[in-house]
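Enquirer: dropping the sequence and predicted coords here.
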Amino acid sequence: MSNTDAWRELFLRAPCGLVSTDSSGTVTAVNDTFLQMAAASRDDVLGDYLMRRLANGSKLFFETRLMPELRSQGRVQEVALDLLLPDRSILSVFVNAVVDTAADEPLIRFAIFDATGRRNYERELLGARRTAESSEARLRILQRAATQFAAAATEKELGSVLAEAARSATDASQVSVYFVGDPGEGGGRPGELVLAFGDRSSSERLSLADDAPEAETVRLGTPLSCASASEIRERFGARAEALRLARIEAFMALPIVDGSEVVGVLFCGFGRPRTIEPKTVDVLGSLIDQAVVVRQRIALQQLMQFQSLHDALTGLPNRLYLQGMLARVLEPVDSRRRAIGLLFVDLDGFKAINDALGHRGGDLVLREVSSRLTDAVRLGDTVVRLGGDEFLIVCDDVDADSIVGVALRVGEAIRSPLGGSAHGLPLSASIGISLYRGSDDGHATATADVLIRLADEAMYESKRGGKDRHTLVVV
């Protein structure tokens, strides 16, 4: 065996992980021991960033402490990091690193040792001290946040609790929480970050394509930090001026991750240079984990509330929603007269369609009718599905002419030829209208039940008159 082969064999089989990277941290060479430690293939590791193999807290430490010290001192020794393995488990390691300037371009040589045993031993020795110095404070923050999280009913309330807890954990001068909004209309514009809580300098909305630290954190899905104003200027260019004006000289931003989806970002800004410690990241990570669970609960409650007030087939408001809405619009408002109109819509010919196409085909027709009704009414009018082929439309602030105009548009929309398997099958609507003109003193003299009953009776009058028409009753 030649000397070259012997050295290569020693590199590959060394009892510790050996990794070479360029100055940016991109892996250029790796031995078998590290591949076994990281549970990765050579193709996966070569050309990738070494930092991507680290757990979240270690990523921040690697970027804010290890790499700057390497650049300034040329070497680091026994730095404790956590490798994130493919099964999401953690492998504790110690790292020695040196900058090798003998090559054509400077390389960084890493020696990586499995430190599981040693780290566990040290943790046991330092357990009492850590409990006394940090665990109690952290527990108080988490317990207080848990109590406040339990009362949060909206994303804005959730953002406020998370931001205040993060401020307590970090002493940050400025804290903001953003959640990812819906993509732009048409799908051509990027999505947005919508502010749930922030200080005065926080933007209400940020494009995910923005060069802001918050947007970049969401795009990358990894924590992001800058320890000084010069580092901010170097990394964010023009955006650094906005941070300077907000008196932020250091920051950290952590993604809010639900499962595999980044749903938001927590941003903590500091008024002086600051190196973020891994334990601080751990506390914020725990707060974010709590917030994610609460956000899931809020979303579920909102979904349940929506489902309780909306028709499952068409997505339109249902009878329960209607009762609450009419109770509100019929409440005393002011001294002026206020007219409210109800259109009771019953489909003519739907039973024949349902018999011909079956329930599935009938359901498709009801969905199409729902869409047509929504398009035919005025902005601000509400279309409700009462059940079967009956709908109710609530029109606020109307007169006889305008509500009849709505009825005519509704009738025309229903008569339009149906699509799909229902094409050629006739469909029309018998409409009953009850128009309540209000009272001079602003107090309702008619109830919701009365107005619905009158509209229903007017609809039956339209049926008896030959269908496909409307009948108006003024209260």
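Expert: Nice, thanks for sending it over.
Enquirer: for the rest of this, base every contact and every neighbour count on C-alpha atoms.
Expert: OK.
Enquirer: the helices in the stretch 351-475 of the chain, which residues?
Expert: 400-415, 448-464 (DSSP state H, counting those that start in this stretch).
Enquirer: export these to a markdown table and tack on distance to residue 221 and mean neighbour count?
Expert: Formatted as a markdown table, the helices of the stretch 351-475 of the chain follow (distance: least, CA to CA, whole Å; neighbours: other CA atoms under 10 Å):
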| stretch | distance to residue 221 | mean neighbour count |
| --- | --- | --- |
| helix 400-415 | 48 | 18 |
| helix 448-464 | 51 | 19 |
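Enquirer: among those helices, which comes closest to residue 220?
Expert: Counting by CA to CA, residue 220 lies closest to helix 400-415 out of the helices of the stretch 351-475 of the chain; the figure is 48.0 Å.
Enquirer: okay, the helices of the stretch 351-475 of the chain in TSV with distance to residue 262 next?
Expert: Output for these, formatted as TSV (distance: least, CA to CA, whole Å):
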stretch	distance to residue 262
helix 400-415	42
helix 448-464	45
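Enquirer: for residue 368, find the nearest of those helices.
Expert: So among these, helix 400-415 is nearest, using CA to CA, at 9.3 Å.
Enquirer: contacts for the closest one?
Expert: 341, 343, 369, 372-373, 376-378, 395, 426-431, 435, 468-470, 472 (CA atoms under 8 Å, 6 or more residues apart in numbering).
Enquirer: and the most centrally placed residue in the chain, how far from residue 460?
Expert: When CA atoms, centre = their mean is applied to the chain, the residue found nearest the centroid is residue 263 (3.7 Å). Counting by CA to CA, to the nearest Å, the gap from residue 263 to residue 460 is 51 Å.
Enquirer: and the one helix or strand residue 96 maps to, which residues are buried?
Expert: Residue 96 is part of strand 90-100, with elements assigned from DSSP states H and E. Burial within strand 90-100, assessed by neighbour count using 16 or more other CA atoms under 10 Å, is assigned to 90, 91, 92, 93, 94, 95, 96, 97, 98, 99, 100.
Enquirer: against that first model, consider the following:
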Amino acid sequence: MKKILKEYQFYDSFNELAIDILALAKEILPEGFLFLSAFTDKEQHILKVAENKEEIHINEGAIIPLQSAICTRINFTEGKALVYEDISKEESLGDIKNTYQSTNVNAYLGVPVILRNGEVFGTICAVQESATTFNSNSIKLIEKLAKMFSYYLELESMAYRDHLTGCYNRYFLERFFNQYTKKEGTIFFMDLDGFKKINDQLGHEAGDFVLKEVSLRIENVIQQSTLNGAVFRLGGDEFIVNLSNINKETVEDIANALIRNLSSWDFHIKDFRLSVSIGIVTYSREKQSLDDLLKKADNALYRAKASGKNTYRYF
């Protein structure tokens, strides 16, 4: 799902650890030009570059389209390093070869950074100006560094995620708004209608299943809209969606899509009339506290419930 933010930017000590990881990698491959990258659906982002003396034109903060990135040839399924010892001889690289040689790169080592759930974060890469042979022991050590870094990323992510649904949690919501309340956006405060009956009559296992399914449906609605957004679970059957810079017509399209997707059930809970009520509040660049915004959204949610449920209301 696309998000307004890059989650890792909120991790404690991310920058410090990224620098340390590259410093350790530099000890293993002192002649290499080392950098750490992260992927989005379409791009490779160069996050950190180690101090280097090589004349290689890869800069921290650079963004490379994935179709032009050599890293896309890494076998992420098996998690194996990719090695090109002499790019000038690699005819299979096509236009990618010309791109990398134009940055003064002729040897490449790419080690994937993958979480245990299979999610790909990015790579630790070592490149050099001249063709070179990468020592197998050095590659194994870089792979161990990548695994250590993935453990750190996973632990940080767990601190920000709801363990049941995988949505962001209230703790992350607070951090998010501490940094982004100056941007324009819209909050959707959602509460499920009829959820208590499912828990009471079918048990908490069925309730947990419903909450997981609800979170997936919310994510799908936002993803299909191609908007930048983030989904949070406050607790129980309360969810928050935050979207940035959208007009009223789009807000209403999203609200209707959420209601439609969360009120249609074709399996064992269909007789419980599960639906959703939504309170909507927009905020501008004027500084507002998270508590104020949630109170406003909760007020709108209360009016949606009072008007018959399975609908939305603005603050």
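Expert: Great, that's in hand. Keep in mind the model is a prediction, meaning the values are calculated, not measured.
Enquirer: hang on, the earlier thing: so the residue nearest to the centre of structure 1: helix, strand or coil?
Expert: strand (DSSP: H, G, I helix; E, B strand; the rest coil).
Enquirer: spatially nearest residue to it (excluding sequence neighbours)?
Expert: Nearest residue to residue 263 of structure 1 in three dimensions, chain neighbours excluded: residue 180, at 5.2 Å (CA to CA, 6 or more residues apart in numbering).
Enquirer: what sits against that neighbour?
Expert: 191, 192, 193, 194, 262, 263, 264.
Enquirer: over to residue 193 of structure 2?
Expert: Counted by CA under 8 Å, 6+ apart, residue 193 of structure 2 has contacts 273, 274, 275, 276, 277, 309, 310.
Enquirer: quick one: neighbours of the closest residue to residue 155 of structure 1 other than its chain neighbours, just the number.
Expert: Closest residue to residue 155 of structure 1 apart from its sequence neighbours, by CA to CA, 6+ apart: residue 196 at 6.4 Å. As a burial measure, residue 196 of structure 1 scores 22 neighbours (other CA atoms under 10 Å).
Enquirer: please look at residue 196 of structure 1 and residue 162 and confirm they touch.
Expert: No: using CA atoms under 8 Å as the test, residue 196 of structure 1 is too far from residue 162 to be in contact (9.9 Å).
Enquirer: need the residues touching each of those two.
Expert: Going by CA under 8 Å, 6+ apart, residues that sit against residue 196 of structure 1 and also against residue 162 are residue 177.
Enquirer: what does the helix or strand that contains the residue nearest to residue 155 of structure 1 contact?
Expert: Using DSSP H and E, residue 196 of structure 1 sits in strand 192-197. Residues from elsewhere that reach strand 192-197 of structure 1 (CA under 8 Å, 6+ apart): 155-160, 163, 176-184, 202-208, 215, 264.
Enquirer: narrow these to those that are buried.
Expert: Here, 16+ other CA under 10 Å leaves 155-160, 163, 176-181, 202, 206-208, 215, 264 buried among these.
Enquirer: give me the PyMOL select line for the contacts of helix 400-415 of structure 1, limited to the buried ones.
Expert: A single PyMOL command is used to select the members of these judged buried by 16+ other CA under 10 Å:
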select buried, resi 341+343+369+372+373+376+377+378+395+426+427+428+429+430+431+435+468+469+470+472
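Enquirer: if we can go back for a sec, who wins for neighbours among the contacts of residue 180 of structure 1?
Expert: Neighbour max across the contacts of residue 180 of structure 1 (other CA under 10 Å) = residue 264, 27 neighbours.
Enquirer: now it. Nearest residue, chain neighbours left out?
Expert: residue 179 (4.0 Å).
Enquirer: in three-state terms, label the one you found for me.
Expert: Applying three-state DSSP: residue 179 of structure 1 is strand.
Enquirer: contacts only, for it.
Expert: Contacts of residue 179 of structure 1 (CA under 8 Å, 6+ apart): 193, 194, 195, 196, 263, 264, 265.
Enquirer: so which of these is the closest to residue 129 of structure 1?
Expert: Closest to residue 129 of structure 1 out of the contacts of residue 179 of structure 1 is residue 265 (32.2 Å), distances taken as CA to CA.
Enquirer: and residue 159 of structure 2, how close does it get to residue 21 of structure 2?
Expert: 21 Å.
Enquirer: right, I mislabeled it, should have said residue 208 of structure 2
Expert: 39 Å.
Enquirer: just give me the match in structure 2 for residue 33 of structure 1.
Expert: Residue correspondence to structure 2 (TM-score structural alignment): residue 33 of structure 1 is left unmatched.
Enquirer: what about the longest helix in structure 1?
Expert: Looking across structure 1 with DSSP state H, the single longest helix is helix 278-309.
Enquirer: now for it, which elements pack on it?
Expert: helix 56-61, helix 136-151, helix 155-170, strand 250-258, helix 319-329 (3 or more CA pairs under 8 Å, 6 or more residues apart in numbering; DSSP states H and E).
Enquirer: what's the mean distance for the last one versus structure 2?
Expert: Looking back up the chat, that one is helix 319-329 of structure 1. Taken over the aligned residues, the distance from helix 319-329 of structure 1 to structure 2 averages 1.7 Å (mean CA distance after the TM-score superposition for structure 1).
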